[in-house]
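Chemist: quick one, fold the following:
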Amino acid sequence: IGAGPGGLTTAEYLRVAGYDVHVYDRYDRMGGLLTYGIPGFKLEKDVVERRTRRLADGGIVFRMNFEVGKDATLEDLRVQHDAVLIAVGVYAARDLVAPGAGSQGVVPALDYLIASNRTGLGDVVPDYENGTLNASGKDVVVVGGGDTAMDCVRTAIRQGATSVTCLYRRDKANMPGSLREVANAEEEGVTFEWLAAPRALSGDADAVTGVRAIRMRLGAPDASGRQSPEEIEGGDFDRPAQLVVKALGFEPENLPEAWSAPDLKTTRWGTVKADVRNQMTNLDGVFAAGDIVRGASLVVWAIKDGRDAADAMHRYLKSKVGAPALIAAE
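Modeler: Presented below is the predicted three-dimensional model:
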């Protein structure tokens, strides 16, 4: 379940081993975030398309526009298949909590990136055409400091934004995103406001017009050991904005509820609980890999997890005959 990098990696290795492999995904194209999340200037989409087409030509069956929980429950898929892998990633966006955050023009990062990528692939995207998810001619503020935020600011520049500002509540040294991406964005004209966070958004329900931000400082470490941002009184400043992109990170969806699978165990963070030794969940024959287990992470980790899952599923399916490992140890 999931045609992103983790799921596709598992599918490829199991197909090469001779299994009948079916991949289910909510989107209309294979690739997951490789197709719809990462901008084309970082990952050319024809490369992804060639790769996924090769998998389909190799006999993997893809069921696209398939929503588990709507088109079938997890239990339905368990009945139909000898083993199931959950590799759906994490897509639930963390929300921006500030007055005015519900105004028109305040959009989730993934919606913004998907609209841009779909347009680049030749799709007609109404919300891109009507300007809702298009930065052209606008002052843009992106809130967040991760790689998704960097993708958004650089996409906005390419769409012809009048100005692009990134607000991040910690300093440059503590941002989770790539410093190389920051350097690229600065070179392209993005303004970074470090130690700054939105206090309120101006405008009305029909249109956002600006962001009032508050200056921050790093205070005492929190439970994780990371310094907590604290507000500086009297440090408010304003930035014009007709488009505000929320790039505050992602959390897992509530899969037990969405998939009618109340017995599927999750962690306190909402990720799927899987045995580190074999990647199996508490449900027999149901495995999990990638971001849905480790939380939002990098593509390379999803690929690594996908390889490990393929080997674990192979050993599970062949346990009665003592099959060797599917992937040789490196």
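
Chemist: rest of the way, CA atoms for contacts and neighbours
Modeler: OK.

Chemist: look up how far L113 lies from D206.
Modeler: According to C-alpha to C-alpha, to the nearest Å, D206 and L113 sit 22 Å apart.

Chemist: who has more neighbours out of those two?
Modeler: Shown here are D206 and L113; by other C-alpha atoms under 10 Å, L113 has more neighbours (24 against 10).

Chemist: and S228, which of the three is it?
Modeler: Under DSSP: H, G, I helix; E, B strand; the rest coil, the three-state class of S228 is strand.

Chemist: surely it meets A220?
Modeler: Yes - S228 is within contact range of A220, at 6.0 Å (criterion: C-alpha atoms under 8 Å).

Chemist: let's see this one next, to set against the first:
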Amino acid sequence: MGKPTGFMEYQRELPTDFLPEERILHWKEFHRPFPEEKLQIQASRCMDCGTPFCHTGRIFNGSAAGCPIHNLIPEWNDLIYHGLWQQALERLNKTNNFPEFTGRVCPAPCEGSCTLGISNPPVTIKNNELAIIEKGFAEGWMVPEPPARRTGQKVAVVGSGPSGLACADLLNRAGHSVTVFERADRVGGLLMYGIPNMKLDKSILKRRVDLMSAEGIEFVTRTEVGRNLPAEKLLIDFDAAVLCCGATKPRDLPVEGRQLKGVHFAMEFLTGNTRNLLGSTLEDDGMTVISARGKDVIVIGGGDTGTDCVGTALRHGCRSVTQFEILDKPSPVRQADNPWPEWPRVLKVDYGQEESMAVSGEDPRIFNVQTKRIVGDDNGRVKEIHTIQVEWVTGANGRKEPREIPGTEKVFPAQLVLIAMGFLGPEDQLIEKLAIARDARTNVQAEYGRYTTSVPGIFAAGDMRRGQSLVVWAIHEGRGAAREVDRFLMGETELKG
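Modeler: All right, here's what the predicted structure looks like:
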């Protein structure tokens, strides 16, 4: 423990962000640098608990508690405090394949389970993690490390999101020859097209993919297994395959007017925007880009995807943006039924809401609101949304359900509606072609910890197996699947999943 009294002497401090009204004028990441001496002070706040919960990675009462990949958080906090950055990087790389991703986009369940957080603001774990890996790249410590020997075994990984990349990384380290198939034109899955550039600059993703390529992993883009590459090739050309295709089937909104022009799934909006941005133009070409410029935008659904839609719409120059959330407004503090070390279900203001408040003076979110119908103009384009307020009551089955409140109907102008209501599970085509069994939620059926599907030699990990979840859980599953594939191929494994 670097400084036993650090948590009593210092307050939590994070880097300041660029002002919201400034950052909505560009697509760059908006966090300012943090001086090294301040990073060491923040690391000194870690209590090096006798029983730390920050790295537990357990599910309590339906929510994550601690880091699913079991980062050695107290250890590298101590090393940061003593200025031993290279040793801190070694500790971090033992458990996390991609700290530059989690340090940017993870909601930090580790901080929700920080012991200091019981009575004080928690340790800045997420920012410390990001500082370690960025210093590693800046100092030239992150160099290609191809395996010393090859096993002669070939593995296919389908999907290049966080679970696929983590799985491929560990399998390559074990000496297997790994080919990653990605149907999009660029590697990264949701890291590339599901997360906007201001949260995760795509050069950061390319930097990691280039490193993995130099270590011997082959990436094949524009190739959808089961469509333009026969699914059976996975069983013929490879000794094992891992399906990491995500849960990309969006939850729809079955209301009148859903078919109107200008009503889109959130991922259509976000993906088109990133594609356009990488093409060095922000003009709406009428084909792949959905523009919010000059429009009243309604985002239906909360969560990270909804927030990303708000931030993207503001950068397009929308006239207004409103975000509908059917659930109750969270409390600003933990409630009795949400104790530490559970993930704190409290009201948070994310970057998109902060930016909207800077522009309009108010939070874009409206809670307890349900969309009744979408109305269009004579040309079949959306012009307004009709809503009603709801309250949550206990139904006959004992579950909470929304009940409409008479007299609370309202009409909102809208020329662009974005549906950000989450995802239902993986797409059907590849699963059906391989005749793989599914679970009750339509995910690929594969036991947690084993990751084996009903087809010998085929494994599954990430959202495709567990359902929509966090990037850090996807990395955890990709690592676990790699361990089990290695065991399947070699009879035993030294990989730590």
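
Chemist: any idea what the TM-score is?
Modeler: Overlay of the two chains. TM-score (TM-score structural alignment, normalised by the length of structure 1): 0.90; 322 aligned residues with a C-alpha RMSD of 2.4 Å.

Chemist: picking that back up, which residue of S228 and A220 of structure 1 possesses the greater neighbour count?
Modeler: Taking other C-alpha under 10 Å, S228 of structure 1 and A220 do not tie; S228 has more neighbours (16 against 11).

Chemist: so what corresponds to that one in structure 2?
Modeler: When structure 2 is aligned by TM-score structural alignment, the residue opposite S228 of structure 1 is E401.

Chemist: swap in N278 of structure 1?
Modeler: In structure 2, N278 of structure 1 lands on R450 (TM-score structural alignment).

Chemist: so the aligned residue in structure 2 for D28 of structure 1: helix, strand or coil?
Modeler: Correspondence of D28 of structure 1 to structure 2, assessed by TM-score structural alignment: D185. Classification of D185 of structure 2 using three-state DSSP returns coil.

Chemist: now D185 of structure 2, nearest residue through space, not along the chain?
Modeler: Of all residues not flanking D185 of structure 2 in the chain, R222 sits nearest, at 5.1 Å (C-alpha to C-alpha, 6 or more residues apart in numbering).

Chemist: so E129 of structure 2 touches T95, yeah?
Modeler: No - in this structure, E129 of structure 2 is not within contact of T95 by C-alpha under 8 Å, at 11.8 Å.

Chemist: what number of residues lie near the match of N278 of structure 1?
Modeler: 17.

Chemist: what is the top helix by length along structure 1 packed up against?
Modeler: Taking DSSP state H as the criterion, structure 1 has its longest helix at helix 299-317. The contact analysis (3 or more C-alpha pairs under 8 Å, 6 or more residues apart in numbering; DSSP states H and E) places helix 299-317 of structure 1 against helix 5-16, strand 286-288.

Chemist: state the span of structure 2 onto which the longest one is aligned.
Modeler: Counterpart in structure 2 of helix 5-16 of structure 1, with TM-score structural alignment as the criterion, is residues 162-173.

Chemist: contacting residues around G467 of structure 2?
Modeler: Neighbour list for G467 of structure 2: 246-247, 424-426, 443 [criterion: C-alpha atoms under 8 Å, 6 or more residues apart in numbering].

Chemist: okay, those residues in JSON lines with secondary structure and distance to S454 of structure 2 next?
Modeler: Formatted as JSON lines, the contacts of G467 of structure 2 follow (DSSP: H, G, I helix; E, B strand; the rest coil; distance: C-alpha to C-alpha, whole Å):
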{"residue": "G246", "secondary structure": "coil", "distance to S454 of structure 2": "18"}
{"residue": "A247", "secondary structure": "coil", "distance to S454 of structure 2": "19"}
{"residue": "L424", "secondary structure": "strand", "distance to S454 of structure 2": "21"}
{"residue": "G425", "secondary structure": "strand", "distance to S454 of structure 2": "18"}
{"residue": "P426", "secondary structure": "coil", "distance to S454 of structure 2": "16"}
{"residue": "N443", "secondary structure": "coil", "distance to S454 of structure 2": "13"}
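
Chemist: in these, find the pair that's most separated.
Modeler: G246 and L424 (10.6 Å; C-alpha to C-alpha).

Chemist: tell me which of the two has more neighbours.
Modeler: Between G246 of structure 2 and L424, counting by other C-alpha under 10 Å, G246 is the more crowded of the two (31 against 17).

Chemist: from E193 of structure 1, how far out is the residue mapped onto the more buried one from structure 1?
Modeler: In structure 1, the residue matched to G246 of structure 2 (TM-score structural alignment) is G89. In this view, G89 of structure 1 and E193 of structure 1 are 30 Å apart by C-alpha to C-alpha.

Chemist: ok so E21 of structure 2 is a helix residue?
Modeler: Yes - E21 of structure 2: assigned to a helix according to three-state DSSP.

Chemist: could you say which helix or strand contains the nearest residue to it once chain neighbours are set aside?
Modeler: Excluding the flanking residues, the one nearest E21 of structure 2 by C-alpha to C-alpha, 6+ apart is A358, at 6.3 Å. According to DSSP states H and E, A358 of structure 2 maps onto helix 351-360.
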